[in-house]
Each structure stands twice: as structure tokens, then as C-alpha cells.
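Participant: for reference, the sequence and a predicted model appear below.
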Amino acid sequence: MNKLVINKENLLQNVQKIKEHAQINLPDDNGNQVKIIVVVKSNAYGLDLKQYVQFMVNQGFDFFAVSTVQEAIEFRKQGFTQQLLMLSSTGIKEEIKNLIENNVIITIGSKETVNQVCEISKEMPEKKIKAHVKIDTGFGRYGFVYENREEMIEALKKLQDNKNIEIQGTFTHFSNAYYDEKYTRLQFKRFIDCIEVLKMNNIETGMLHVCNSSAFIKFPEMHLNAVRVGSAFVGKLAFQNNMGLKKVARLESQVTEIKEVPKGFNIGYSNAYKTNKKTKVAIIPCGYINGVDVQVGRDMFRPVDKFRYIIRDIKDALKKQGHNVNINGQICEILGRIGTFHVTVDITGKDIKVGDKATFEVNTTLVNSNVERVYE
């Protein structure tokens, strides 16, 4: 049976390193410390929401964040009562009401959302609505556009005048913190400029936070009052870090069949691979439905992106071996195309038998939800 194994020791080490890094510039003059908001979107990055959140609660975390209404409701269904921030703004009345009814901190990023929230506050006068304001500093998704300051001020004054609505924080999101330092600093400046304008207009900004995992590591001077950390906890970063963060999960399966095939034998769909000698192969019931060699979609809008992917593909093509799997500590090459549920592996000359453990490195967010998650 396939399972995604989460190494609790590695996860705990990552937690400790991240806690230390969060306090690198603090406490400040007022004795405040940076708040870590634990992002648990996409089923806690594929690690199972219930088990992952409970692990984090046991480490002292009490503030979490998700990206969708469905994730927020599931968080509450699992029985967790900790602070929960919905990172995306929505102007859909039913969604806002659902979030408020489940004691979720909403994000407000447009005048349409402001109008809906004010209307809901009249319908639910017994509810104290908690909110964070999002400013779009150049990402092009949720949030008030940083240049439209008059619209932002007018909308937020309307919120502030409503005694049932409490603005607890203000934030933005960086678009390319892992690669583009210049643009990240520009976004940060835009955010700080907006905050100063809001304060000049006597608008409460609450907790300020801009850093995702990449910015949290690369730009400690931008930590402000809080940071949003998700992928760093699981050791999944877009760049090499110097913090020693470890990958925390591996996909495990077993060898279910072994056989020898002759020279010139086709392996896998489309006859994409043909053996060049008599070959001993193992069959493992783990394919792309389990996340094996599955990649997220490529962004091909800019020529530089196309060039980057071409270079990466050329490097992969020139490698002596293709995709590998670890079977009992022995690195074995996957032959042919990866199937939906199976892979065929070259084990020629290796001491491998049916039942031996096979381990894959995978993107945990892409592992099928039917695969069991085991913390050990």
C-alpha cells in the first residue's frame, strides 16, 4: 500500500529554525515579537490538514491561514478553534457570511467586499466581524490597488465607522520574492507608503505582514509584525536556503513484481523505451496519480521563462539517468513513461525482491488525497 510518510523529527527541526529566524531582529523597542501565521492551504501542502495542524498546535502555534472558503470550513470542521485568516478577498455575500459564521478572519480587498461586509453587519448585529485589509502592490490578484488611495481610504473609513467591524491587520503579497529582489523591495516600499497614508488619515491598520516563506528567509528586515510561513515548514522552497531546512515527506510503496525482459523489449505506453540488453525489472504500483514526477504548470508568458525551461529540459535530457526511485537504499532508474498507477524500474545487478520498500521524492501537494498520510 502506498503512503506519504511525514518525518516528525525533520518537521520539528524546521519549526525550531523558523521560530529562531522569526526573532532575528526582535524584540523591538516595545518588546514585541514577530507573529508566525502558519499557512495550511492545499490540505496543509498535502500533509493532511488535521494531523498537520494538530502537530503545529502542539508546537505552540495559534494563528493559521488558508486560501479558500472550503479550506476555512474544513479547518473548523476538524474542531480547531485557533485564529484563522482567509487570505483571499471575496465579494460574494454567501461566502462572506459563511466565513463570519465560522469565526474566520476575512480579508477585504475591494469596495465591493466592503459594501457586502457592511450590509452583513446589519443582518448579523450580534457578530463582531474581524478582518484584515489586503493591498495589491503589484501582483494583480486580490486587494486594493496601491495607486487608488482615495478609493481605499474612502472604503476603509466606511469600515472603521462600523462598530461591528474590527480591522485587525493589513497585508500584501509578493509576486517573486525568491528571484526578483528589486521588485520585491519596490512592492515593500509601495506597501509602507500606503500604510503611512492610511495612518495619516487616522485609519487603523492593525498587524502588518508582507512576508511569505521566501521573503521571510531572504528579507528579515521585512518581517514587520507578522510573517506568513507555509512551504518553508515542509522544506519546499524555490531557492537554496542557508537555514538547513529539511524536506519532511517521502512517498513510500513496495515492489510487487519482478521479471526479466529480453533485449529490444518495449517498456511502458507509446513504446517510448526499448531495452538495449536483457534487463531485470521491478514493478511498483505508484504512478503520476500518486505525484510521481508530476509538476505544476509552467508559466510561459515571458521569453525568459521559455528560455529557462528549455535550459532545464536540456540539462535533464543530458543526464546519464532519468527519473529514479530508492529501493532499500539502492538508486534505480525508472524506465519508459510513468503510468497512472505504476512504474517499471531497472534493477539489473541489484539485490531486490518482491516486498522491498520503494521511496520517491514528490511534490506533496500533488499526491492523491486517497494516499494515506502517516506521521512518524
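Facilitator: That came in fine, so what should we check first? Just so you know, these numbers come straight off a predicted model, no measurement behind them.
Participant: from now on I want contacts and neighbour counts done on CA atoms only, so please keep to that.
Facilitator: Will do.
Participant: for the stretch 101-250 of the chain, which segments count as strands?
Facilitator: For the stretch 101-250 of the chain, the strands defined by DSSP state E, counting those that start in this stretch occupy 105-108, 129-136, 144-145, 165-171, 207-209, 226-229, 249-254.
Participant: mind putting the ones you listed into JSON lines with distance to Phe188 and mean neighbour count?
Facilitator: Putting the strands of the stretch 101-250 of the chain into JSON lines (distance: least, Cα to Cα, whole Å; neighbours: other Cα atoms under 10 Å) gives the following:
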{"stretch": "strand 105-108", "distance to Phe188": "19", "mean neighbour count": "26"}
{"stretch": "strand 129-136", "distance to Phe188": "11", "mean neighbour count": "24"}
{"stretch": "strand 144-145", "distance to Phe188": "14", "mean neighbour count": "21"}
{"stretch": "strand 165-171", "distance to Phe188": "10", "mean neighbour count": "20"}
{"stretch": "strand 207-209", "distance to Phe188": "10", "mean neighbour count": "21"}
{"stretch": "strand 226-229", "distance to Phe188": "13", "mean neighbour count": "23"}
{"stretch": "strand 249-254", "distance to Phe188": "33", "mean neighbour count": "21"}
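Participant: presented hereafter is structure B, for comparison with structure A:
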Amino acid sequence: MQQSVADLYHRSAAVVDLSCITHNLNEVRRKVPGRKIIAMIKANAYGHGLTRVGAHLAAEGVDYLGTAFVEEALELRKAGITIPIITSGPFSKFQIGLFIENQIDFTVASVDALHLISESAAFYKKRVNVHLKIDTGMMRIGIRHSNADQLFAAALKVEKQVNVVSIFSHFANADSEDLSFARLQLERFLEAAHFYDKHNLPKPLLQIANSAAILRMPESLLDMVRPGIMLYGYHPSQCCKAEAKLLPALSLRAKAMYFKVILEDSTVGYGRTWTASENCRAVTLPIGYGDGYSRGLSNKGQVLLRGKRYPVVGTVCMDQIVVCISDGEAYNGEEVILIGRQGEETITADEIAGQLGTISYEVLTGISQRVPRIFIDKKRGQNNGI
């Protein structure tokens, strides 16, 4: 007999349903027929678990995995994942050998970086894959779009050492109601890429579409796309929600570990920020801001117990929170939902983000490493912890 998920952990857990990620990937494919897919799994796969999610997406046939930094890519290689990986962030010259030895693609944002890579490639006697980053208005990394021909020309001079797989840029606000700036960015990007047509050269693959653009800007899909947050079941913003049916893959759970009655006029927690207006029952959960449940949810957050919503009372501690269940009932060891569904009620990362004045990305990636990830596949009936 298969164990229930609640039997797989003792204190708290982030439970990831891989079948939801498969569903969301299929929604991407429905929106981008024929395009190559770079599945973004940076920041511990948006909090969902880097290597297990990476292996799952590789098995589902994505063309690339995308990380921010080489350290993440190395974890994937150590886990036996062999499909192409691109890192989108900056790197140190001392890390270049790690890229080459582990067949990890570079993002190149400057002529100087390109020269360092080509010199190292010559030393290793290898031709390495790179993706040239063009800044069309994000102002993070990337050569300015008006100067992009300098980077393209430099890459041609070292083509024996460097294979330019793609050129790409990143939208600043494709998740906004007003898409005028995003369209300007796309125009700048395509104008820069026209370098190859002007010089009658084979053009690298073009990529600029993130989750928001996949959902709202079909003209931006080009050759490759980079879905991130939508793979995990969340829309980048409200104005994207009508464009795809996504299934949140992660639920955050904890077990009630202590039950008590709080007497009228008693205060709860650090700073005594909540006072009981009457006698009430309460449970303590072994999860706190050290696990990624934000202190900003003090006296704001809600949880689900037996399918009902109950408030978090007092200040969120590093390791524990207190939940007032009024005259409700609970037993030690009973499962409580902080993100996810129980009965007819659902608490989403979007709801929590709204309470905190942030976005679902931060809520999900903030779930700390000390919270074990448990992987299930409801379609296949599989439960596996890490």
C-alpha cells in the first residue's frame, strides 16, 4: 500500500507534483509550436528542486535547461543530466574552464568576455557554444543594441573557437497591460539581428520571449523561447491569466506539533503583537521565516486546516508560527496547508505575494533548503522524497 504524502515528512515539506509541470510544459508547447524550448530552472527551479525538476524536464524533451549561474549547471551535470544547459548570468574568468569541461553554454555580454572565452577554448582545443546577449532596454547585462554589431563581428573573428548558437535579449515589462515598450524592445532586437542579413551570413537562432511574451506576444516567439514561472503553474501577472490554464505544482505543508488554549487577554509571540479577545484554541506549526515563510505574514497570513481557513497570529518566528483555530479541532501531527489546496479552499503563492507586496516568484524561490522537497506524480501515482 502506497504511503500518503503526510507520511513522508516529519515537520514541513514542499510537495511538488511533477504532473503539473508536465501539464504546464504542454501549455507552453501549445502556445509555441515548432519553437525550441529553454526551460528555466534557476534559483532551485523557482524553489521546486533543481535536479529533480531538471531531470523531469529533460525526460519531457525540452531542448535546453536554463540556469542563472554555472554552480547551478554543475549540480545538474553531477546529477547525470546531459542535455544542453545555458547559464544566463555573469561569470568570473576563473570559472571559464568549468563551463568548457562540463559542456555548459556561455552567455556572452561583451567583446572582452568573448575574447577570454575564445582564448580558453583554444587552450582546451575545443569549440564552445555561446549565446550573445543584447540589451534592448533592461539595463542589466548585454551589449547595447546600437553597438551589437561590434559583438557579432568579434564573434565571427573567433568562430574557430566559438559557435554562436543564439542571440537573445530580455523583456523588461512584457507582463504589463501596456506592451508598447516591449514592442520597442523587440524592434530593437530584430534591427540588431539584421546584421547577419546585411552581411549575407547564416543567422544564429533568435530568442527573446519569456513566460509573459509566450502568453501575450506571438510576434516575439522567433526560434527559441524561455518559459520560467509558467512552468511552475503561475502567470507572470493578472493580465496574462486568460491566455493559458496553468496548474500550480508546489504545495507548502507543515504538521501541527502543539495544541493549546490561549486565554482571553493573553498575548502571542515576540513583541506581543496579538492579543486574544476571548479564550481560543491554537496550534503551533514548526515552520517560520527560516524556512521561507515570511515574517511579513505576521498577523496577516492564513493556513488551511481540515479544509478551513485560520489566521496566523502573533509574529512569525524563525522556526514556528501560531495559528488561532477559534473553537475548531486539531490533533498533533495533523497536516496544515500554507500554500496549496485542501478541501474546497486554496491559498496560492499569488495570494501570499499580494499580502507581502511582492510577486509569486519571490514567495516560491524563498522557500529555504531546510524544507525538504517531496516529489509526486499524481498521474502516475508516484510519491518520492529527497
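Facilitator: All right, it came through fine. Just so it is clear, the structure is predicted and the values come from calculations on it, not from any experiment.
Participant: can you calculate the TM-score here?
Facilitator: TM-score of the superposed chains, computed with TM-score structural alignment, normalised by the length of structure 1, equals 0.86; 340 aligned residues with a Cα RMSD of 1.9 Å.
Participant: take the strands of the stretch 101-250 of structure 1 and lay them out in JSON lines including distance to Thr359 of structure 1.
Facilitator: Listed next are the strands of the stretch 101-250 of structure 1 as JSON lines, based on distance: least, Cα to Cα, whole Å:
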{"stretch": "strand 105-108", "distance to Thr359 of structure 1": "40"}
{"stretch": "strand 129-136", "distance to Thr359 of structure 1": "41"}
{"stretch": "strand 144-145", "distance to Thr359 of structure 1": "45"}
{"stretch": "strand 165-171", "distance to Thr359 of structure 1": "40"}
{"stretch": "strand 207-209", "distance to Thr359 of structure 1": "38"}
{"stretch": "strand 226-229", "distance to Thr359 of structure 1": "27"}
{"stretch": "strand 249-254", "distance to Thr359 of structure 1": "5"}
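Participant: figure out which of the ones you listed is closest to Asn2 of structure 1.
Facilitator: strand 249-254 (4.6 Å; Cα to Cα).
Participant: what range in structure 2 matches the closest one?
Facilitator: Equivalent residues of strand 249-254 of structure 1 are located at 250-255 in structure 2, counting by TM-score structural alignment.
Participant: how big is the offset of the matching stretch relative to structure 1?
Facilitator: Mean deviation of stretch 250-255 of structure 2 relative to structure 1 after superposition (mean Cα distance after the TM-score superposition for structure 1): 0.8 Å.
Participant: which one of the strands of the stretch 101-250 of structure 1 lies nearest to Leu237 of structure 1?
Facilitator: Nearest to Leu237 of structure 1, of the strands of the stretch 101-250 of structure 1 and by Cα to Cα, is strand 226-229 at 11.1 Å.
Participant: which helix in structure 1 runs the most residues?
Facilitator: The longest helix of structure 1 (DSSP state H) is helix 181-200.
Participant: buried residues in it?
Facilitator: Residues of helix 181-200 of structure 1 classed as buried by neighbour count (16 or more other Cα atoms under 10 Å): Thr184, Gln187, Phe188, Arg190, Phe191, Cys194, Ile195, Leu198.
Participant: now do stretch 304-311 of structure 1
Facilitator: Result for stretch 304-311 of structure 1 [16+ other Cα under 10 Å]: no buried residues.
Participant: onto which residues of structure 2 does it map?
Facilitator: By TM-score structural alignment, stretch 304-311 of structure 1 lines up with nothing in structure 2.
Participant: how far is that stretch from where the chain is centred?
Facilitator: 24 Å (Cα atoms, centre = their mean, to the nearest Å).
Participant: again with stretch 193-205 of structure 1
Facilitator: 30 Å.
Participant: where along the stretch 251-376 of structure 1 do the strands fall?
Facilitator: Counting by DSSP E, counting those that start in this stretch, the strands of the stretch 251-376 of structure 1 are 257-261, 266-267, 273-274, 279-284, 324-327, 330-335, 343-346, 357-360, 372-375.
Participant: which one of these lies nearest to Lys41 of structure 1?
Facilitator: Here strand 372-375 is closest among those (Cα to Cα), at 16.2 Å.
Participant: and that closest one against structure 2, how far off on average?
Facilitator: Strand 372-375 of structure 1 sits 0.9 Å off on average (mean Cα distance after the TM-score superposition for structure 1).
Participant: for that strand, name the packing helices and strands.
Facilitator: If contacts are counted by 3 or more Cα pairs under 8 Å, 6 or more residues apart in numbering; DSSP states H and E, strand 372-375 of structure 1 sits against strand 3-6.
Participant: how about 10 Å then?
Facilitator: Using 3 or more Cα pairs under 10 Å, 6 or more residues apart in numbering; DSSP states H and E as the contact criterion, the elements in contact with strand 372-375 of structure 1 are strand 3-6, helix 8-22, helix 49-58, strand 249-254.
Participant: dump these to JSON lines, plus distance to Asn241 of structure 1.
Facilitator: Compiled in JSON lines, those are given as follows (distance: least, Cα to Cα, whole Å):
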{"stretch": "strand 3-6", "distance to Asn241 of structure 1": "21"}
{"stretch": "helix 8-22", "distance to Asn241 of structure 1": "12"}
{"stretch": "helix 49-58", "distance to Asn241 of structure 1": "22"}
{"stretch": "strand 249-254", "distance to Asn241 of structure 1": "18"}
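Participant: nearest to Val227 of structure 1, of the ones you listed?
Facilitator: Comparing these by Cα to Cα, helix 8-22 comes nearest, at 7.9 Å.
Participant: so what touches the next helix or strand after that closest one?
Facilitator: Per DSSP states H and E, the first helix or strand lying C-terminal to helix 8-22 of structure 1 is strand 35-39. Under the contact criterion Cα atoms under 10 Å, 6 or more residues apart in numbering, strand 35-39 of structure 1 has outside partners 18-19, 22-23, 44-45, 53, 56-57, 61-67, 83-87, 207-209, 212-213, 223-233.
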